[in-house]
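Engineer: Pasting the sequence and the predicted coordinates here, then a few questions.
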Amino acid sequence: MAGGHQLTRADTTASPLNDLTLHHGSHRNLLTLVTEPPLGPGEVDAIIVPTARRAAHLKRAVELAAKLRCTLVTLNSKWSSAAATRRMFLQTGVDIAAVNMDDVSPALLPEIGTTSLLAGTPFARGTDTSRKRNLGLLIARMAGWKHVVFLDDDIDIPDHQHLTDAVRLLHRFDGVGLTVGGYPDNSVVCHAHRETGGFQDTFVGGGALAVNAASCESFFPDVYNEDWFFLLNDTRLRPIAKTTGLAVQKPYDPFANEQRARTEEFGDVLAEGVFWLLDQGKRVQDASVDYWRKFLAKRLGFINDVLLRVDDADMGAAERERMKSALRAARGRCTLVTPELCVQYLRAWRTDRGKWRRHLERHDRISTELGQPSIDDVLLLLGISQPSNLTSTVHSSRVSSNVSSGSHSR
């Protein structure tokens, strides 16, 4: 026992098809696994949800915010809107700061070099998930929140106490993730690896992640596996823990559209390549052109190996063809990735980290001059207005909401 909770290095389970010369099916040994709930105070200041689904999908997040008596920040786009979110949950009494991303000025966040590097190439991502999460970090920082939880709108936390347990660990870890149950959160290629008999684990991710916003200087780059890069410092993985608290991922079909595999491949190559080095005790800076040349050959060998296994897998003919089509799409995209691009991307990413730190420092000075601004004040400072009659004071006063809430502490 240490500090009221048990810490262990996570184990990696082997499999006959877990060929470590081509693919690392787990990076758990980089994490600290917390097997018992920690003791001491723990208060979630806010839950931040990047959402593109209709407001009804936020019901569980609203219930969590009510039970934890914290602010809920929703960052809305596509089929999700701030107005619909406010209307649907107005009577809950939960303090909801709903933001339409279309109303957010591009100048509010710094220009990211990694995004510019990929613009106009087949590797440009074309989603706004990273932008939403970065805005959430900025809002949390200016509001003076320490303990925030990033939560995806397709993830459910059955027991709100598991989030309290997670933030109690933030005094010694930079990030704390829950154990993701339900449908595994992996790339298309890694899903195919698992479904054809390979050992494939899941890592800590931004879908259910507690962070200390007051001290966090990382950002989410606009690339698949952006949360893995968020967890890094300039050299290696920051102190990150994983608890046995449960987060349930809703099921989806990773092979429904082969474009998903194409879109993911560059980020999957980068993240798996960097974490392969970390597994060996090396640094991010050790990812040289020569290293990437060898790793890209391994990646293609890995995809080809999975493709060969598909024909022998226990699945229907239609599912088999969809899986093979997705794997071929990933392989085709992988052949376009060059060692030089990987090196350029990581160099730009390190520059972006410094740019993001300076951006946070400038906004820290603004919020310091104002004392401790409320969430409404922060949004107004950022040029994001909120109707005054549609917000409450749950965050500042920690009063009970109208939604049934449970105990706030053990």
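Structural biologist: Structure's in. What do you need? Because the structure is a prediction, the values reported are computed rather than measured. Numbers count the residues shown, from 1 in each chain.

Engineer: can we go C-alpha only for contacts and neighbour counts from here?
Structural biologist: OK.

Engineer: in the helix or strand encompassing residue 268, what's buried?
Structural biologist: Following DSSP states H and E, one finds residue 268 within helix 258-279. Using 16 or more other Cα atoms under 10 Å as the test for burial, helix 258-279 gives 258, 260-278.

Engineer: helices or strands up against that helix?
Structural biologist: helix 188-195, helix 226-230, helix 289-310, helix 317-334 (3 or more Cα pairs under 8 Å, 6 or more residues apart in numbering; DSSP states H and E).

Engineer: Run the angle between that helix and helix 188-195 for me.
Structural biologist: 80 degrees (axes from the mean of the first three to the mean of the last three Cα atoms, to 10 degrees).

Engineer: Please tell me how far residue 60 sits from residue 74.
Structural biologist: Separation of residue 60 from residue 74 (Cα to Cα, to the nearest Å): 13 Å.

Engineer: ok, which stretches of the protein are helices?
Structural biologist: Counting by DSSP state H, the chain has helices at residues 59-68, 82-89, 113-118, 129-143, 161-167, 188-195, 226-230, 258-279, 289-310, 317-334, 339-369, 375-381, 394-397.

Engineer: among those, which is nearest residue 34?
Structural biologist: Taking Cα to Cα, helix 161-167 is the member of the helices of the chain nearest to residue 34, at 9.4 Å.

Engineer: was I right about residue 99 contacting residue 85?
Structural biologist: No: with contact defined as Cα atoms under 8 Å, residue 99 and residue 85 do not form a contacting pair (9.5 Å).

Engineer: what's the neighbour count on the closest residue to residue 148 other than its chain neighbours?
Structural biologist: Nearest non-adjacent residue to residue 148, counting by Cα to Cα, 6 or more residues apart in numbering: residue 46, 4.9 Å away. As a burial measure, residue 46 scores 25 neighbours (other Cα atoms under 10 Å).

Engineer: check contacts around residue 65.
Structural biologist: By Cα atoms under 8 Å, 6 or more residues apart in numbering, residue 65 lies in contact with 46, 47, 71, 72, 94.

Engineer: Residue 98 contacts residue 82, doesn't it?
Structural biologist: Yes: counting by Cα under 8 Å, residue 98 does reach residue 82; the two are 4.8 Å apart.

Engineer: Share the number of residues neighbouring residue 368, please.
Structural biologist: Applying other Cα under 10 Å, we find 13 residues neighbouring residue 368.

Engineer: what is in contact with residue 98 and residue 82 at once?
Structural biologist: Residues touching both residue 98 and residue 82 (Cα under 8 Å, 6+ apart): 74, 75, 76.

Engineer: Distance check, residue 318 against residue 305.
Structural biologist: From residue 318 to residue 305 the distance is 20 Å (Cα to Cα).

Engineer: picking that back up, hang on, the residue nearest to residue 148 packs against residue 71?
Structural biologist: Yes: in this structure residue 46 lies within contact range of residue 71 using Cα under 8 Å: 4.6 Å.

Engineer: hold the first one in mind and look at this next one:
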Amino acid sequence: MKTSEIRKLFPILHQDVNGHPLVYLDNAATSHKPVSVIEAVKKYYEWDNSNVHRGVHTLGSRATDAYEGAREKVARFLNARSTEEIIFTRGTTTAINLVAASYARSVCREGDEIVITPMEHHSNLIPWQQVAKATGATLKYIPLQADGTIRLEDVEATITDKTKMVAVTYVSNVLGVINPVKQIAEIAHRHGAKILVDGAQSTPHLKVDLQQLDCDFYAFSGHKMCAPTGIGALYGKKELLEKMEPVEFGGEMIDHVDLYESTWKELPWKFEGGTPIIAGAVGLGAAIDFLTEIGLGEIDKHEKQLTAYAMERITQIEGVSIYGPRENRAGLITFNLGDIHPHDVATVLDAEGVAVRAGHHCCQPLMRWLEVSATARASFYLYNNEDDVDRFIAALLKTKEYFGHAIG
């Protein structure tokens, strides 16, 4: 499907912002929703709205079928072995916290190690800080190279037989680095450690095969892949999930309740206490259908071509600093324009109808490693095109002209 045809399927793109046609380049923060996803959520609320797994009436049965059908789509999309291994959550953050609180706290002891990288989003950093504080384990970091990448030699040197948990992002939301998670998983397993992969920035853009990656846990959010906000999932290997205790208790996740003791339902429901995010799951299923029809390979190819074009254009602007590798990177460019504060850059771009992100991107330790307080970021998705890039570059040139004294 051509990009021009894809764009027609996203209603939000067809509007003016500050008197200019919208150019949306903040996809690493959240993506927009196609008509098919919007209609799926609307249909659920108009026709099937009911709680799941409880009522025997028709609406309850339809809602349950839609909810569990979405789980089946997630399992196929990621090539999980079973729907039992797919836990619906509010998103990546909740999924990582579940593993940290339930699995890591139960296996880590004083003297054990938890290994992560300095490029992690706060959601894949702070939970491990808390586990280390609670258990006495040591938090260790795989060092970064000058371009923000990591070397497998350093992974080998950092992970030891004391390592119990490795947690690493598949794709950096700042650097655009695509980490070799399959090889990192092999190293972790060789030392008896388990690995969690933060898939927030990979799942919307790359074909993910969990059996090939052989990670123990994988977390992602729906809203970055054309689905509604507030829905995501945790994948965990069945043998690990079965040993883990729930972290939320109440209705839906119980099997038998006495006054002083209770037992839990089987997987995956023992981790889904309370009324689940039913409409979100329905929307996630519709988003997976949409992305599957277009093809993750085509999306990846399109984004790589668009990023290469954008990189060629932006590097011609004097005074621009680019962070992360120049090649083999995901579809985003993080940058600074001379001494202009990124918030000022984003404000001028917004006045031209161009939406980018500015700030520390929930990666404060990485900002300190880069020796900056903040950066601006343009991130691309399947509905962006070269015209968007040209508008972005033109707005940057206008910003440079406006703040000319701060360049060079």
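Structural biologist: Ah, there it is. Since the structure is predicted, the reported quantities are computational estimates derived from the model, not experimental observations.

Engineer: Any idea what the TM-score is?
Structural biologist: The TM-score (TM-score structural alignment, normalised by the length of structure 2) is 0.26; 186 aligned residues with a Cα RMSD of 7.3 Å.

Engineer: closest one to residue 244 of structure 1 among the helices of structure 1?
Structural biologist: With distances scored as Cα to Cα, the stretch of those nearest to residue 244 of structure 1 is helix 161-167 (8.4 Å).

Engineer: Give me the helices and strands touching the closest one, please.
Structural biologist: strand 147-151, strand 175-182, strand 208-212, strand 240-249.

Engineer: one more time with 10 Å
Structural biologist: Judged by 3 or more Cα pairs under 10 Å, 6 or more residues apart in numbering; DSSP states H and E, the packing partners of helix 161-167 of structure 1 are helix 59-68, strand 147-151, strand 175-182, strand 208-212, strand 240-249.

Engineer: one step back: of all the contacts of residue 65 of structure 1, which comes closest to residue 190 of structure 1?
Structural biologist: Taking those together and measuring to residue 190 of structure 1 by Cα to Cα, the closest member is residue 47, at 28.8 Å.

Engineer: residues contacting the closest one?
Structural biologist: 61-62, 64-65, 68, 70-74, 96, 136, 140, 147-152, 163, 208-210 (Cα atoms under 10 Å, 6 or more residues apart in numbering).

Engineer: that older thread, list residues touching both of residue 99 and residue 85 of structure 1?
Structural biologist: Common contact partners of residue 99 of structure 1 and residue 85 (Cα under 10 Å, 6+ apart): 74, 76.

Engineer: which residues are common contacts for residue 46 and residue 71 of structure 1?
Structural biologist: Common neighbours of residue 46 of structure 1 and residue 71 (Cα under 10 Å, 6+ apart) are 65, 95, 96, 148, 395.

Engineer: roughly how far apart are the closest residue to residue 182 of structure 2 other than its chain neighbours and residue 196 of structure 2?
Structural biologist: Nearest residue to residue 182 of structure 2 in three dimensions, chain neighbours excluded: residue 213, at 4.6 Å (Cα to Cα, 6+ apart). Separation of residue 213 of structure 2 from residue 196 of structure 2 (Cα to Cα): 11 Å.

Engineer: intersection of neighbour lists for these two?
Structural biologist: 181, 185.

Engineer: who's more crowded, these two?
Structural biologist: Legend: neighbour count by other Cα under 10 Å for residue 213 of structure 2 and residue 196, higher for residue 196 (26 against 17).

Engineer: was I right about that one contacting residue 185?
Structural biologist: Yes: under the criterion of Cα atoms under 10 Å, residue 196 of structure 2 makes contact with residue 185 at 8.8 Å.

Engineer: What's the end-to-end length of stretch 380-394 of structure 1?
Structural biologist: One end of stretch 380-394 of structure 1 sits 19 Å from the other (Cα to Cα).

Engineer: Could you do stretch 309-318 of structure 1 as well?
Structural biologist: Chord length of stretch 309-318 of structure 1, first to last residue, is 16 Å (Cα to Cα).

Engineer: One more: stretch 377-387 of structure 2?
Structural biologist: 18 Å.

Engineer: same question, stretch 188-198 of structure 2
Structural biologist: End-to-end distance of stretch 188-198 of structure 2: 15 Å, with Cα to Cα as the criterion.

Engineer: Kindly report the same for stretch 333-350 of structure 2.
Structural biologist: So stretch 333-350 of structure 2: terminal residues 17 Å apart, Cα to Cα.

Engineer: Could you do stretch 42-58 of structure 2 as well?
Structural biologist: So stretch 42-58 of structure 2: terminal residues 18 Å apart, Cα to Cα.

Engineer: Just the element for the closest residue to residue 335 of structure 2 other than its chain neighbours, please.
Structural biologist: Using Cα to Cα, 6+ apart and skipping the chain neighbours, the partner closest in space to residue 335 of structure 2 is residue 322 (4.5 Å). Assigned by DSSP H and E, residue 322 of structure 2 falls within strand 320-323.

Engineer: Next secondary structure element downstream of that strand?
Structural biologist: Counting by DSSP H and E, the next helix or strand C-terminal to strand 320-323 of structure 2 is strand 332-337.

Engineer: which other helices and strands contact that next one?
Structural biologist: Using 3+ Cα pairs under 10 Å, 6+ apart, strand 332-337 of structure 2 sits against helix 296-314, strand 320-323, helix 342-351, strand 357-359, strand 375-379, helix 386-402.

Engineer: Cross-check the contact I'm expecting between residue 296 of structure 1 and residue 341.
Structural biologist: No: if you go by Cα under 10 Å, residue 296 of structure 1 and residue 341 don't touch, sitting 11.6 Å apart.

Engineer: For these two, indicate the residue with more neighbours.
Structural biologist: A count of neighbours by other Cα under 10 Å puts residue 296 above the other of residue 296 of structure 1 and residue 341, at 21 against 15.

Engineer: Can you give me the separation between the more buried one and residue 269 of structure 1?
Structural biologist: 8 Å.

Engineer: Repeat that for residue 347 of structure 1.
Structural biologist: For residue 347 of structure 1 relative to residue 269 of structure 1 (Cα to Cα), the value is 16 Å.

Engineer: Only the buried residues of stretch 291-306 of structure 1, if you could.
Structural biologist: Per 16+ other Cα under 10 Å, stretch 291-306 of structure 1 contains these buried residues: 292, 293, 295, 296, 298, 299, 300, 301, 302, 303, 306.
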